[in-house]
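Trainee: Below are the sequence and a predicted model; questions follow.
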Amino acid sequence: MTLERPIAPDPYELLPTVGSFDLTSDDVRNGEPMDARHAHGSAGGENISPHLAWSDFPPGTQSFVVTCFDPDAPTGSGFWHWVLVDVPTSVTELPTGVKEADLGGAFSVRNDYGDTGYGGAAPPPGDRPHRYVFAVHAVDVERLDVGPGASPAYVGFNLAFHTLARAVIRPTFHVKE
């Protein structure tokens, strides 16, 4: 059953324009379906975060925030799958299935599953393919001044004032009915 609704806008098209830099992945590609291992267990996946690597971020970058958002979720507010905060500039690559303990003080806030860490793709069965917007934000402060109890929206609000540039990959995922 495909849910009939308009395509949601890309969330970053609604924010002030910032610079960009390079983001690559061994696991996901822009506009292409993700492998099921990056899907949530409820969608038959393994809930493993994809590899991400970035370069050529702007001078003045003091940390990174990594996010994954599904603007196509039938919620009216999208669905946050991952918000990883305070990634140090010494980290410019996340291996597949990254462990936060390996990231020098970085931490995840609660995703919309109610868990911390990466929560894989899980669109409603039979719905159209959903876009999963993986973004790395180059931030002008070492610490974003949010704690582990912050909501993804509050992190996003703070990012609006501290993002120097953003790199994005938008793979898709679909669960057949």
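Mentor: Yes, it's here.
Trainee: Please count neighbours and contacts with C-alpha atoms only from this point.
Mentor: Will do.
Trainee: residues near the closest residue to residue 71 other than its chain neighbours, how many?
Mentor: In space, residue 71 comes closest to residue 78 once its chain neighbours are excluded; the distance is 4.4 Å by C-alpha to C-alpha, 6 or more residues apart in numbering. Residue 78 has 15 neighbouring residues, counting by other C-alpha atoms under 10 Å.
Trainee: I'd like the distance between residue 78 and residue 163.
Mentor: Per C-alpha to C-alpha, to the nearest Å, residue 78 is found 21 Å from residue 163.
Trainee: same thing with residue 143?
Mentor: 12 Å.
Trainee: same deal with residue 71?
Mentor: Residue 71 is 20 Å from residue 163, by C-alpha to C-alpha.
Trainee: Check residue 134 too.
Mentor: Residue 134 sits 15 Å away from residue 163, going by C-alpha to C-alpha.
Trainee: Quick one: list the elements packing against the helix or strand where residue 137 lies.
Mentor: Using DSSP states H and E, the element containing residue 137 is strand 133-139. Contact analysis of strand 133-139 by 3 or more C-alpha pairs under 8 Å, 6 or more residues apart in numbering; DSSP states H and E lists strand 63-70, helix 152-162, strand 163-169 as its packing neighbours.
Trainee: Mind putting the ones you listed into JSON lines with mean neighbour count and distance to residue 176?
Mentor: Listed next are the helices and strands packed on strand 133-139 as JSON lines, based on neighbours: other C-alpha atoms under 10 Å; distance: least, C-alpha to C-alpha, whole Å:
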{"stretch": "strand 63-70", "mean neighbour count": "25", "distance to residue 176": "18"}
{"stretch": "helix 152-162", "mean neighbour count": "15", "distance to residue 176": "29"}
{"stretch": "strand 163-169", "mean neighbour count": "22", "distance to residue 176": "23"}
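Trainee: ok, and here's another one to check against it:
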Amino acid sequence: MTAFTLSSPDIPSGGTVPQQFEFDGFGCSGQNRSPVLQWSGAPLEAKSFAVTVYDPDAPTGSGWWHWFVVDLPAGTTQLAAHAGAQGGQGLPAGARQIRNDYGVHAWGGVCPPPGDKPHRYVFTVHALSVPRLDIPDDATAALAGFMVNAHTLAKASFTATYGRP
């Protein structure tokens, strides 16, 4: 059996997130573009995928959801550069972006508070047992996370860090 893995040619696992993936706002001035993500070795019984990007170090008490994509078709093995643009045109047909903690249905780039230790950003792909999650388009990330976890067959992750002086 092949291991289920997630990687990015743009962001090294265990490395630093490049500045172009930083948010453009909240005092940050990046390009707010989502990176290329690629996965392989998913269970054959996967009926869809979800992709999340989460910062457990955000000073909120509950972390920070930067990106939450659900209903990616079963044959999907990657997301292209800037697939997280608002409107979802860069995503495969049928995929949906759940509102992130910036309040938009799109990629929200990294933007830790200045002077904080570098934050960890956890990129995860979930292989799901259902073709579509039964959640509304305006679901919160917490609700989407609950439903994703309830239907996860397997998941693959990598973590990278980012800090601001």
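Mentor: Perfect, thanks for sending it. Only a predicted model underlies this, so the values are computations on that prediction, with no experimental measurement involved.
Trainee: List the TM-score for the superposed pair.
Mentor: Aligned and superposed, the two chains score 0.92 in TM-score terms (TM-score structural alignment, normalised by the length of the second structure); 157 aligned residues with a C-alpha RMSD of 1.1 Å.
Trainee: so who does the corresponding residue of the second structure for the residue nearest to residue 71 of the first structure touch?
Mentor: When the second structure is aligned by TM-score structural alignment, the residue opposite residue 78 of the first structure is residue 63. Counting by C-alpha atoms under 8 Å, 6 or more residues apart in numbering, residue 63 of the second structure touches 54, 55, 56, 57.
Trainee: Just give the number of residues close to residue 140 of the second structure.
Mentor: Counted with other C-alpha under 10 Å, residue 140 of the second structure comes out at 17.
Trainee: And the strands in the second structure?
Mentor: Under the criterion DSSP state E, strands of the second structure are mapped to 5-7, 24-25, 28-29, 37-40, 48-55, 64-73, 78-79, 96-97, 119-128, 152-162.
Trainee: list the ones among the contacts of residue 63 of the second structure that the first structure also has?
Mentor: Contacts conserved in the first structure for the contacts of residue 63 of the second structure, counting by both residues aligned by TM-score structural alignment, their matches' C-alpha atoms under 8 Å: 54, 55, 56, 57.
Trainee: Not counting sequence-adjacent ones, nearest residue to the residue nearest to the spatial centre of the first structure?
Mentor: Closest residue to the average C-alpha location of the first structure: residue 68 at 1.6 Å, with C-alpha atoms, centre = their mean. In space, and not counting its chain neighbours, residue 68 of the first structure is closest to residue 134: 4.4 Å by C-alpha to C-alpha, 6+ apart.
Trainee: Check residue 53 of the first structure too.
Mentor: In space, residue 53 of the first structure is closest to residue 93, 4.1 Å off (C-alpha to C-alpha, 6+ apart).
Trainee: Matching the one you found against the second structure, which residue comes up?
Mentor: By TM-score structural alignment, residue 93 of the first structure lines up with residue 78.
Trainee: thinking again about what came up before, closest one to residue 8 of the second structure out of the kept ones among the contacts of residue 63 of the second structure, please.
Mentor: Distance to residue 8 of the second structure across those (C-alpha to C-alpha) is lowest for residue 54, with 15.5 Å.
Trainee: Now that the closest one has come up, it's in contact with residue 66, right?
Mentor: Yes: with contact defined as C-alpha atoms under 8 Å, residue 54 of the second structure reaches residue 66; the gap is 5.7 Å.
Trainee: hang on, the earlier thing: closest to residue 103 of the second structure among the kept ones among the contacts of residue 63 of the second structure?
Mentor: Out of those, the member with the shortest distance to residue 103 of the second structure (by C-alpha to C-alpha) is residue 54, at 14.4 Å.
Trainee: Counterpart of that closest one over in the first structure?
Mentor: So residue 54 of the second structure corresponds to residue 69, using TM-score structural alignment.
Trainee: what's the burial count for residue 29 of the second structure?
Mentor: Around residue 29 of the second structure there are 15 residues (other C-alpha under 10 Å).
Trainee: what about the equivalent of it over in the first structure, distance to residue 36 of the first structure?
Mentor: In the first structure, the residue matched to residue 29 of the second structure (TM-score structural alignment) is residue 44. Between residue 44 of the first structure and residue 36 of the first structure the computed distance is 7 Å (C-alpha to C-alpha).
Trainee: before we move on, what about residue 86 of the first structure?
Mentor: Distance from residue 86 of the first structure to residue 36 of the first structure, by C-alpha to C-alpha: 28 Å.
Trainee: What of residue 153 of the first structure?
Mentor: 27 Å.
Trainee: ok, residue 46 of the second structure touching residue 126?
Mentor: No: Residue 46 of the second structure lies out of contact with residue 126 (C-alpha under 8 Å); the separation is 9.1 Å.
Trainee: So if I had to pick from these two, which one is more boxed in?
Mentor: The neighbour comparison of residue 46 of the second structure against residue 126 (other C-alpha under 10 Å) goes to residue 126, with 24 against 20.
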